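K.L.:
my questions are about this predicted structure, shown below with the sequence.
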Amino acid sequence: MPFLDRADAGRRLARALVHLLPDKPVVLALPRGGVPVAAELAQALHAPLDLVIARKIGTPMQPEVAMGAVVDGDAPIVLRNEDIIRYARVSEDEFRVIANAEIGEIERRRERYLAGRPSVDVHDRVVVLVDDGIATGATVRAAIRAVRRRHPARMILALPVGPTAVVEQLRRDVDELVCLEVHDRFTSVGGFFVDFRPTSDEEVLAALARCPADPDETAMPSTPPGDGATAPRVLTGH
């Protein structure tokens, strides 16, 4: 297995992205599992760490199968996978109920993780979006679209592992994609980690505490790294 745990994956990504140090990037993590990975990268790059809170919208009978995704923003952005919706015979009412439940979970996480923490402005900045791996890519794709609306100068997707076909699809959506392990035969992200226990809320909070939104609050590394509801925007996709 290539990675000991998420922190190990983050340190390895940091070595692959050390060239970004002069760009003073912003690191954005997808919670929960992407946060321990992103925290290592943010510390190595002396970068601010912020969150992009996104949730997969699973089908009623198979929640692990993504029929869409929703991501936080000024108004939540809903990405629909029309092919899966038709195949699973999901009605509009069913889709709306599940999507609204995920929007509620996003609200819970935003309040839990980010209450009192300033948001990082990514306008005209180099942004590194980080997760702990991808399978279908639905959640990451929604996050990419949401971050694009904030007009970064350049967008980089950084991942420990993913399936070849999905990685190549996502490569077209960003300016640069770094994926340490790309495999044609792919079963699950967790299969590439020795320790892939679920990341807790407490671990997310601890990572945010040691990676402040203002990078000037941390020491520069001496060596390179070894509440009001709004109507969601709906985007269709395949």
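P.N.:
Cool, the structure landed.

K.L.:
only C-alpha atoms for contact and neighbour calcs from this point on.
P.N.:
Will do.

K.L.:
and the longest helix along the chain, how far out from the chain's middle?
P.N.:
The residue-count maximum for a helix in the chain (DSSP state H) belongs to helix 92-114. Relative to its chain's centre, helix 92-114 lies at 16 Å (C-alpha atoms, centre = their mean, to the nearest Å).

K.L.:
pull out the buried residues from it.
P.N.:
With burial defined by 16 or more other C-alpha atoms under 10 Å, the residues of helix 92-114 counted as buried are 95, 98-99, 102-103, 106-107, 109-110, 113.

K.L.:
hmm, who's touching it?
P.N.:
Residues from elsewhere that reach helix 92-114, judged by C-alpha atoms under 8 Å, 6 or more residues apart in numbering: 53-58, 60, 69-72, 76, 78, 201, 204-205, 227.

K.L.:
among those residues, which are in helices?
P.N.:
Short answer: these in helices (DSSP H) are 201, 204-205.

K.L.:
contacts only, for residue 123.
P.N.:
Going by C-alpha under 8 Å, 6+ apart, residue 123 touches 150-153.

K.L.:
ok, structure two:
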Amino acid sequence: MDAATHLLDRVAALRTDDAIVLGLPRGGVPVAAVVAEGLGLPLDVIVVRKLGLPFQPEVAMGAIGEGGARLVDEDLVRRARVTPSQFAEVERRERATLERRVEQLRRGRPPRALAGRTAVIVDDGLATGSTAEVACRVARSLGARRVVVAAPIGPADVAARVPSADEVVCLLQPRWFQAVGEAYRDFAPTSDEEVILLLDAAHRRERGASSRTLAQVRHTQVAVPHEGLRLAADLSVPESPAGFVVFAHGSGSSRHSPRNRLVAETLQRVGLGTLLLDLLLVEEESDRANVFDIPLLARRLVSAVAWLGARDEASGLPVGYFGASTGAGAALWAAAEPSARIGAVVSRGGRPDLAGPRLGDVRAPTLLIVGGDDLVVLDLNRQALAQLRCEADLVIVPGATHLFEEPGTLAEAAIHARDWFLRHLAAGATAGAPGGPDDETGVRP
């Protein structure tokens, strides 16, 4: 990200032991992540919410933040004739949203201690300055000794709009400022998933866990041979991979599924290669019977693992399966093959029941991830868990439905999958070590 890299150069002097980088969600967090990693500093978020006019929500009459911080444009409130009860209702609603977002983005981790520290508050740009001002007040209320605001772009008089900051660093200050997006070639919205994964990656780095950037991953379009067919696939290989994960998508999806690709990128960042492939040809997909032909799909997964193991970059490395929906049934069916040497299986919103006759033969450690609001599939997964005789676990993601479309839920699933694969596909581990009836089986809420 060019904007973040240029900003990093300008704030390099802030590399001190007591400094912490705080991104403003959502757009400020990708910029803050680059700054934090470049300076070797901790990363957290500082969450604020705009208080929009009751009859024109896009116009801010104030803002609120953690710790009870509050900024009110008294002049606008008076001119718009907003009553105290109207203002209180807007604030109540936004305060509840703020608290939910804080819990979601930090995943239950406590906020960083700011007492006596330098808070570097980073956003993707400054427009009115009200959000940055509230963020500064939040940092002050939490004990920050010094507060610096940093952004790639803002109006020429931006510093005056953030009076609670000790310093404002703003790279571009156009005389005729129009919008934050004018500083970016790509100003696509940042998702909650991206924010959560960036914060989690920063947390891992602090614990000394290795990570890679996606720029260190080599992507290749390949064709996997199977019984005279050639299955289209995307192979991604990080530098010095620790293992590989083969993806089995569900009905109505493909290797281009944005949900599976987010999970794949999460795995690639920790050094796991991925193979996303289309188990059916385009002409085969029109026959719905093929979509639910679990033995057929499983045979093709077995061929994919054999093909992958013959390649130099994967030779001798452990392999796992990641299955979604019907793909999970195929992955478990394939993992139950007597000759299978699969190191781990993860099912996301899966249908493990479709591998019912073979569940008891699976020996690879298996993780079932299900949305808490996907009640029918949750019941099917609980039944499947009871039939598995290997090391197995069930993770329930609160608030998620079948496709994990709710904000933050897909990132939660990706993190659980990543941790399971790291645990079981570690370099040097014996892939597919047989389990037994005494292996641990548990359920985590």
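P.N.:
On my side now, so go ahead. In this text the structure is predicted, and so the values were computed from the model without any measurement.

K.L.:
follow-up on the earlier one: including neighbour count and distance to residue 160 of structure 1, could the ones in helices among the contacts of helix 92-114 of structure 1 go into CSV?
P.N.:
What follows is those, written out as CSV (neighbours: other C-alpha atoms under 10 Å; distance: C-alpha to C-alpha, whole Å):
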residue, neighbour count, distance to residue 160 of structure 1
201, 14, 21
204, 19, 18
205, 16, 22
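
K.L.:
dump those residues to JSON lines, plus distance to residue 219 of structure 1.
P.N.:
Shown next, in JSON lines, are these (distance: C-alpha to C-alpha, whole Å):
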{"residue": "201", "distance to residue 219 of structure 1": "26"}
{"residue": "204", "distance to residue 219 of structure 1": "21"}
{"residue": "205", "distance to residue 219 of structure 1": "20"}
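
K.L.:
which residue packs closest to the aligned residue in structure 1 for residue 10 of structure 2, ignoring adjacent ones?
P.N.:
Counting by TM-score structural alignment, residue 10 of structure 2 corresponds to residue 16 in structure 1. Distances taken as C-alpha to C-alpha, 6 or more residues apart in numbering put residue 178 closest to residue 16 of structure 1, at 7.9 Å, once the chain neighbours are dropped.

K.L.:
pretty sure the one you found sits against residue 157.
P.N.:
Yes - assessed by C-alpha atoms under 8 Å, residue 178 of structure 1 is found in contact with residue 157 at 6.2 Å.

K.L.:
more crowded one of those two?
P.N.:
Taking other C-alpha atoms under 10 Å, residue 178 of structure 1 and residue 157 do not tie; residue 157 has more neighbours (23 against 19).

K.L.:
for that one, give me its contacts.
P.N.:
The contact partners of residue 157 of structure 1, taken as C-alpha under 8 Å, 6+ apart, are 128-130, 174, 176-178.

K.L.:
what's the helix or strand for the counterpart of it in structure 2?
P.N.:
In structure 2, residue 157 of structure 1 lines up with residue 149, judged by TM-score structural alignment. Take DSSP states H and E as the rule and residue 149 of structure 2 turns out to sit in strand 146-153.

K.L.:
next SSE downstream of that strand?
P.N.:
strand 167-172.

K.L.:
which part of structure 1 matches that next one?
P.N.:
Strand 167-172 of structure 2 lines up with residues 176-181 of structure 1 when matched by TM-score structural alignment.
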